[in-house]
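Engineer: Please find the sequence and the predicted model below.
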Amino acid sequence: MAYENWIGHALIAIISLSLVVYVVTTGAMLRGRIKRSSGNIFKLHKKYGIYFGSFILGSFIYGLWIRLQHGESILLSVHGRLGLVILLIVALQVIPGLTLKNRATYRGLHKIMGYALAPILIIDASWGLYNGVIAGTKNLVLFHSISGGLAALFLTWIILEIRYPTQRSLSRARVASYVTVFLVTAGCWIAGGYNYLTSYGFQVKPLILEGPYPWVHEIVMELKEHIFVFLPIIALALSVTLSTLDGDIFLDDTKSRRALTMIAYLALFMVLLMFLMGAVISNAGQTGAEALK
């Protein structure tokens, strides 16, 4: 099913991802995985966990309402089933935290579900967004989209490890950088490049140029092509730097960490910008196809 308003779906995805990143970050601070910031971290973790749970419940009800308007069950789509899984995980996260006095009994499960929630949410958001901007999801485009979303998640992880360092932060940042390089290279570069050469130029590009928004190809796609070239290089440079950096320098040299943070922020910005531009391009292709019918 193609959603009538993909922008609304994108906004829901952005808000939910922002909330889950904040909740996971404060949870990691509570467990000592990253350095604590100022303030009552437990109170913030609890409060934003409730906000996140409420938002997920509301978005699930909204999605259910949309599906029912089309006479379809929410469980018929992968996007809907993932949404139900996310809702159940959130319920298992929030409700015991509010009701149990001895949280130590389920702390391990709480941590596992919390860390699993972010990638599942990204996969679900990518799936739903691309169902919303093209009529029927192409597997290669979907893989391209999910890879970009997961790369953004791992870059966020790197940024948090650098900004709030502990003794093991550098080793975790290195692992996250290796995964980022793989996702950017395989998903964004190889899959995206293959789709551009085999599908976009022959099928989507003519529809955009003949449709009401030809500037999408002339401006947005041109910009995406340039970012496409440099993104894997920046991700690789970040990974190599983290791999060769001495642990003591990482912990003690604020200037080095600041420089690494700026590189990671740049890579994250480029990934998110490519994700947004991909949605705009796909939507322009669909609009062009409808205009030519």
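Structural biologist: Arrived safely. Given the structure is predicted, the values throughout are model-derived calculations rather than measurements. Residues are numbered from 1 along each chain as shown.
Engineer: okay, CA-based contacts and neighbour counts for the rest of this
Structural biologist: Noted.
Engineer: Please name the residues that touch Ser126.
Structural biologist: Leu142, Ser145, Ile146, Gly149 (Cα atoms under 8 Å, 6 or more residues apart in numbering).
Engineer: how does it look with 6 Å?
Structural biologist: Listed by Cα atoms under 6 Å, 6 or more residues apart in numbering, the contact set of Ser126 reads Ser145, Ile146.
Engineer: what helix or strand does it sit in?
Structural biologist: For Ser126, the element it lies in under DSSP states H and E is helix 107-133.
Engineer: and what of Ser54?
Structural biologist: Going by DSSP H and E, Ser54 is in helix 41-69.
Engineer: same thing with Leu238?
Structural biologist: helix 222-244.
Engineer: Please apply the same query to Ile7.
Structural biologist: helix 6-31.
Engineer: Could you tell me the angle between the helix holding Ser54 and helix 6-31?
Structural biologist: In terms of direction (axes from the mean of the first three to the mean of the last three Cα atoms, to 10 degrees), helix 41-69 departs from helix 6-31 by 150 degrees.
Engineer: The helix holding Ile7 versus helix 107-133: what angle between them?
Structural biologist: Using the same axes, to 10 degrees: helix 6-31 against helix 107-133 is 160 degrees.
Engineer: List the buried residues of the helix or strand just after the helix holding Leu238.
Structural biologist: As assigned by DSSP H and E, the chain's next helix or strand after helix 222-244 is helix 247-252. By 16 or more other Cα atoms under 10 Å, the buried positions in helix 247-252 come out as Gly247, Phe250, Leu251.
Engineer: ok, those vs Ile122, which is closest?
Structural biologist: Phe250 (29.7 Å; Cα to Cα).
Engineer: Nearest residue to that closest one in space, please, no chain neighbours.
Structural biologist: Distances taken as Cα to Cα, 6 or more residues apart in numbering put Arg257 closest to Phe250, at 6.4 Å, once the chain neighbours are dropped.
Engineer: Next up, a structure to set beside the first:
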Amino acid sequence: MYSLLYLLLTALLCGQGLTHTWNEQLTVIENGIFAGANGYPRGYVSRTDPGFNDDMMTYLLPPVASNRIRVDGLDLLCAPTQRTANQTTNFPRLQVSPGAYVAMKYLENGHVTLPQNQPGKSSAAGTVFVFGTTQPIDSEMLTDVLQWTTDGTGGNQRGRLLTSQNFDDNRCYQINSGTISTARQKEFPNPTVGQPESTNEQWCETDLIIPTDLEIDTMYTIYWVWQWPTEPGAPGLPDGKDEYYTTCSDLDIVVRPTQGEPSNPLPQQDPQTAAVSDFQSRTAYTTNPLSTSSISSFAS
């Protein structure tokens, strides 16, 4: 009975506009300002493409079809369209220099501004972990990558944890009538240039610094992993449930990104031009990917 009620509630909430999220776009930050041409994840599909639907970019683990409440060693980290290095026409890789800051942008889709619609979820809409590797493989497993550490000695040692940040960057908002959204619309207005009375959704961002020891003219792979579990005791989920969403991207490591290129904005582009004020120092409430009991067994 509780499971049925939970499913009905979920369906109702989705009908109110709650969808799930992926890393939509990457851009370099220079002196707090977004600079140069944008980059995009592997196999990117724009929301304005004919026939687009969220399933084209959403990748959930464990998969719904598995009927599991826990991730396991069979869960491939990247979506089928993102398991190899590939870029869609007009949506290139980001060019970035070692030591530069990068904003990984995404829509919050109500997860931040409508928290009452998501029972059993952690504060700040969960945690985003970003991992990096110079040795990507097509069969990358989520449970392997979650063991990577900031010093590169964790797990199979093929990569490292680059940052841990709250999903909510304390600025982003969907345009809705919720109290969080309306307050942030006033505090962080986001008008279209030349249209001071206009309003636009404020995208969220995950901010990371590119390792300084990367070689020039090489490709670096980064994995955006949003950890958004349901805590035990939620309707229909007495034991809770793992919930991860991932986006896989590649970066071109260069001396300096090519100058003079257009910023190739998306048709629905957020007009914001500046990073969040604390982009150089953001941390998450949870900084250890293995801190939840559901995955701690994979660290042994």
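Structural biologist: The structure has been received and is ready for your questions. Nothing here was measured: the structure is a model prediction, and the numbers come from that model.
Engineer: What would you report as the TM-score here?
Structural biologist: Once superposed, the chains reach a TM-score of 0.26 (TM-score structural alignment, normalised by the length of structure 1), with 133 aligned residues with a Cα RMSD of 6.6 Å.
Engineer: Give the other helices and strands that the helix holding Ser54 of structure 1 contacts.
Structural biologist: Packing partners of helix 41-69 of structure 1 (3 or more Cα pairs under 6 Å, 6 or more residues apart in numbering; DSSP states H and E): helix 6-31.
Engineer: run the last query once more with 7 Å
Structural biologist: Helix 41-69 of structure 1 sits against helix 6-31, helix 78-99, with contacts defined as 3 or more Cα pairs under 7 Å, 6 or more residues apart in numbering; DSSP states H and E.
Engineer: Now do the helix ranked longest in structure 1 against helix 107-133, angle only.
Structural biologist: The longest helix of structure 1 (DSSP state H) is helix 254-291. Put simply, helix 254-291 of structure 1 runs at 40 degrees to helix 107-133, going by the same axes, to 10 degrees.
Engineer: what's the nearest residue to Trp215 of structure 1 if we skip its chain neighbours?
Structural biologist: Trp215 of structure 1 sits nearest to Leu209 (Cα to Cα, 6+ apart), 7.8 Å away.
Engineer: helix, strand or coil for the one you found?
Structural biologist: helix (DSSP: H, G, I helix; E, B strand; the rest coil).
Engineer: Can you give me the separation between it and Gly128 of structure 1?
Structural biologist: Leu209 of structure 1 sits at a distance of 26 Å from Gly128 of structure 1 (criterion: Cα to Cα, to the nearest Å).
Engineer: More neighbours: which of the two?
Structural biologist: Gly128 (26 against 17; other Cα atoms under 10 Å).
Engineer: check contacts around that one.
Structural biologist: His79 (Cα atoms under 7 Å, 6 or more residues apart in numbering).
Engineer: Tell me the spacing between Cys248 of structure 2 and Ala35 of structure 2.
Structural biologist: 22 Å.
Engineer: nope, Val145 of structure 2 is what I was after
Structural biologist: Using Cα to Cα, Val145 of structure 2 is found at 30 Å from Ala35 of structure 2.
Engineer: Looking at the two, which is more packed in?
Structural biologist: Taking other Cα under 10 Å, Val145 of structure 2 and Ala35 do not tie; Val145 has more neighbours (25 against 17).
Engineer: Give me the distance between Met270 of structure 1 and Ala264 of structure 1.
Structural biologist: Noted for Met270 of structure 1: a distance of 10 Å to Ala264 of structure 1, by Cα to Cα.
Engineer: the inter-axis angle of the longest helix of structure 1 versus helix 222-244?
Structural biologist: Using the same axes, to 10 degrees: helix 254-291 of structure 1 against helix 222-244 is 150 degrees.
Engineer: Tell me how far helix 254-291 of structure 1 lies from the chain's centre.
Structural biologist: Centroid separation for helix 254-291 of structure 1 versus its chain: 11 Å, with Cα atoms, centre = their mean, to the nearest Å.
Engineer: Quick check: buried residues in the longest helix belonging to structure 2?
Structural biologist: The residue-count maximum for a helix in structure 2 (DSSP H) belongs to helix 2-15. Within helix 2-15 of structure 2, the residues scored as buried using 16+ other Cα under 10 Å are Tyr6, Thr10.
Engineer: Mind giving me the packing neighbours of the helix holding Leu238 of structure 1?
Structural biologist: On a contact count with 3+ Cα pairs under 7 Å, 6+ apart, helix 222-244 of structure 1 meets helix 169-182, helix 254-291.
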